[in-house]
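>>> This is a predicted model, with the sequence first.
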Amino acid sequence: MQIISSARVGIAQGSVNLFSDFEEGGEMWTGQGTRVRRQKVVFEQPFTAPPVVHVALTLWDMDTAHNVRADLGAENVTASGFEAVFCTWLDTRVARVRISWMAVGAVSGEDDWDVI
């Protein structure tokens, strides 16, 4: 559990098209074995500390002739952004993926003082 001691809590959200590999024969569509795609997401305004980040698939276009195998997560979370990471493996064929994300954490305000 992350306990936010700030009186101000910010919520940022967005959507990212991670890839569309079927159009150009990319590795997620034509490859085999472990494949990973990373996308850096930068918050419009930074938090005061790394927030809690939730990611979810909002579009997945998969080949139905093979098993669907997917892992999605947020890594390297900082106050200013994170990396969305999508993985698949074996013979799964992924045409395209879009994710939505939400970050919740402490933010600074006008009344915050930086006492030295």
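That came in fine, so what should we check first?
>>> Please make it C-alpha for all contacts and neighbour counts, starting now.
Noted.
>>> can you tell me which residues contact the residue nearest the centre of the chain?
Centroid-nearest residue in the chain, with CA atoms, centre = their mean: residue 84, separated by 2.9 Å. By CA atoms under 8 Å, 6 or more residues apart in numbering, the contact set of residue 84 is 38-41, 55, 72-75.
>>> Distance of it relative to residue 71?
11 Å (CA to CA, to the nearest Å).
>>> Can you verify residue 29 is assigned to a helix?
Yes. Residue 29: assigned to a helix according to DSSP: H, G, I helix; E, B strand; the rest coil.
>>> which ones are touching it?
With contacts defined as CA under 8 Å, 6+ apart, residue 29 is in contact with 21-22, 93-95.
>>> and if you look at residue 32?
Residue 32 sits next to 89-92 when contact means CA under 8 Å, 6+ apart.
>>> Against that first model, consider the following:
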Amino acid sequence: MKRLNSHQIGIDEGFVSLFDHWAQTTVMWDGAGERTVRATVSFDEPFAEPPTVSLSIAVLDADNESYLRLNLRTEDVTTTDFTIAADTWEDTRIARLGMRWTAIGVLVDTDELWDV
């Protein structure tokens, strides 16, 4: 469990389209074997320390001729941004993948910014 020692807790959220085969050809649809796609997401304002980020699938369009294999994770979470990574492998073909994300963490204490 992560304990937040602040009364200034921030929540940021958003949507990111990782890829869309119909807009452009991607390795997630046309490739085979191990494949990874990454997208960097910036927060609306910086956190005081790296927040906890959770992901959920909002859009998934996959071929039904093979098993759906998908691994989703966050990487390199900092106070200003993070990276979403999506892996697939074998013969899985994914045409579109969109993610919703939520970040919860301690905000920068604006009272500390004042130097009187």
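Alright, I've got the coordinates. Just so it is clear, the model here is predicted, and its values are computed rather than measured.
>>> so what number do they get for TM-score?
Taking TM-score structural alignment, normalised by the length of the first structure as the basis, the two superposed chains have a TM-score of 0.92; 115 aligned residues with a CA RMSD of 1.6 Å.
>>> returning to what we had before: can you select the buried ones among the contacts of residue 32 of the first structure for me in PyMOL?
What follows is the PyMOL syntax selecting those of the contacts of residue 32 of the first structure that are buried according to 16 or more other CA atoms under 10 Å:
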select buried, resi 89+91+92
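>>> Run the contacts of residue 84 of the first structure past the second structure and keep the common ones.
When you map the contacts of residue 84 of the first structure onto the second structure and apply both residues aligned by TM-score structural alignment, their matches' CA atoms under 8 Å, the shared contacts are 38-41, 72-75.
>>> In strands, which of the residues you listed appear?
Where these overlap with strands, as defined by DSSP state E, the overlap consists of 38-41, 72-75.
>>> And the residues you listed, which is closest to residue 99 of the first structure?
Distance to residue 99 of the first structure across these (CA to CA) is lowest for residue 72, with 9.0 Å.
>>> Excluding chain neighbours, what is closest to that closest one?
Setting aside the residues directly before and after it, residue 72 of the first structure is nearest to residue 86 in space (CA to CA, 6 or more residues apart in numbering), at 4.6 Å.
>>> one step back: just the buried members of the contacts of residue 84 of the first structure?
Among the contacts of residue 84 of the first structure, those that count as buried by neighbour count (16+ other CA under 10 Å) are 38, 41, 55, 72, 74.
>>> Taking the residues you listed, tell me the two that lie furthest apart.
With distance counted by CA to CA, no two of those lie farther apart than 41 and 72, which are 14.2 Å apart.
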